[in-house]
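In: predicted model follows, preceded by the sequence.
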Amino acid sequence: MHFKFEDLLIWQKAMDLGENMNQMAYKFPQVELYNLSSQIRRASDSIALNISEGSILQSNAEYRKFLGYAIRSTAEVVTYLHKAKRRNYITEEQFLSYYKNCFDLLNMTIAFRNKIKVV
């Protein structure tokens, strides 16, 4: 027994991204605990949460709205990655890896949202 959203590749990738961001944020300085660390964790977790929450709605229009929230949260994570890199909390290599994950997830989510017809 499982929920249909668990089969979605975008949900699976969003779950992975959330865990990666959580592990990365634990390594940030203590001064970032209630700032960048908390923000990147919440934004990255929000992606999978919105994908799953939207999937149980009856309306395709509502589902598209929740996918839009997931897309915006992904863009937010990208900005936090830039902040982390500028503050030298992550290496260029880490940044590029996480950035690519976000880029791919964002484009996959947009494509998925575009396939959902509004009646």
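Out: That came through fine. Numbers count the residues shown, from 1 in each chain.
In: C-alpha from now on. contacts and neighbour counts both.
Out: Noted.
In: what ranges does the chain have for its helices?
Out: 9-25, 36-55, 60-86, 92-115 (DSSP state H).
In: so of these, which one's packed in deepest?
Out: The highest average neighbour count among the helices of the chain, using mean count of other Cα atoms under 10 Å, belongs to helix 36-55 at a mean of 21.
In: any idea of the angle that one forms with helix 92-115?
Out: 20 degrees (axes from the mean of the first three to the mean of the last three Cα atoms, to 10 degrees).
In: please name the residues that touch Ile71.
Out: 47, 106, 109-110 (Cα atoms under 8 Å, 6 or more residues apart in numbering).
In: Ser37 is in contact with Arg26, correct?
Out: Check again: residue 26 is Tyr, not Arg. Yes - counting by Cα atoms under 8 Å, Ser37 is a contact partner of Tyr26 at 7.2 Å.
In: still on that earlier bit, redo the contacts of Ile71 as a markdown table? Include distance to Leu81.
Out: Putting those into a markdown table (distance: Cα to Cα, whole Å) gives the following:
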| residue | distance to Leu81 |
| --- | --- |
| Ile47 | 15 |
| Leu106 | 15 |
| Thr109 | 19 |
| Ile110 | 20 |
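In: got another one to weigh against that:
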Amino acid sequence: MYKDFRELNVSQRIRAYDKGIYGISITFPKFEERELGSQLRRASSSVYLNLAEGNGQGYEKKEITHLSTCLGSLAEVKACLDLALDRSYIDQETHKSFDKEATEFIKILYKLKSNLESKS
């Protein structure tokens, strides 16, 4: 049965987070436009897109697989944020805020994944 992923509270938060990530990534130096900035945007977008794809298929095993991909993409976002901080593209406060929210998403998505795994 089809479930609209947009009805998940976490989906709406992840979409807003992705918009914020986009906003900070376009402030990176021009030479990083297709490098770290692009990688950060793709990793962040991947979370939202995989949540949608997994949720829309209606199969618990597929949803679990896509949630695992979401978790990996969030780890990649956190790593990109670390590199952006190291290269002084973002300040400590911005890093802390985006990193904290990514950690919250990891906890939420891990719980969703664990609940699905216990059903199957």
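Out: In hand now; what should we look at? Keep in mind the model is a prediction, meaning the values are calculated, not measured.
In: switch the helices of the first structure over to TSV; also include distance to Phe3 of the first structure.
Out: Formatted as TSV, the helices of the first structure follow (distance: least, Cα to Cα, whole Å):
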stretch	distance to Phe3 of the first structure
helix 9-25	11
helix 36-55	9
helix 60-86	15
helix 92-115	18
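In: centroid residue for the second structure?
Out: Centroid check for the second structure by Cα atoms, centre = their mean gives Val47 as the closest residue, at 3.7 Å.
In: show me what contacts the closest residue in space to that one that isn't next to it in sequence?
Out: Spatial nearest neighbour of Val47 of the second structure, chain neighbours left out: Cys70 (4.5 Å); criterion: Cα to Cα, 6 or more residues apart in numbering. By Cα under 8 Å, 6+ apart, Cys70 of the second structure lies in contact with 46-48, 50-51, 109.
In: and the furthest pair within the contacts of Ile71 of the first structure?
Out: Ile47 and Ile110 (12.5 Å; Cα to Cα).
In: and the gap between the residue sitting furthest away from the middle of the first structure and Ser73 of the first structure?
Out: The C-alpha centroid of the first structure is most remote from Val119, which lies 27.4 Å away (Cα atoms, centre = their mean). Here the distance between Val119 of the first structure and Ser73 of the first structure works out to 26 Å (Cα to Cα, to the nearest Å).
In: just Asn114 of the first structure next, same as before
Out: From Asn114 of the first structure to Ser73 of the first structure the distance is 17 Å (Cα to Cα).
In: same deal with Ser44 of the first structure?
Out: Ser44 of the first structure is 7 Å from Ser73 of the first structure, where distance means Cα to Cα.
In: with Thr109 of the first structure instead?
Out: 11 Å.
In: swap in Glu62 of the first structure?
Out: According to Cα to Cα, Glu62 of the first structure stands 17 Å off from Ser73 of the first structure.
In: now Tyr80 of the first structure
Out: With distances taken as Cα to Cα, Tyr80 of the first structure is found 11 Å from Ser73 of the first structure.
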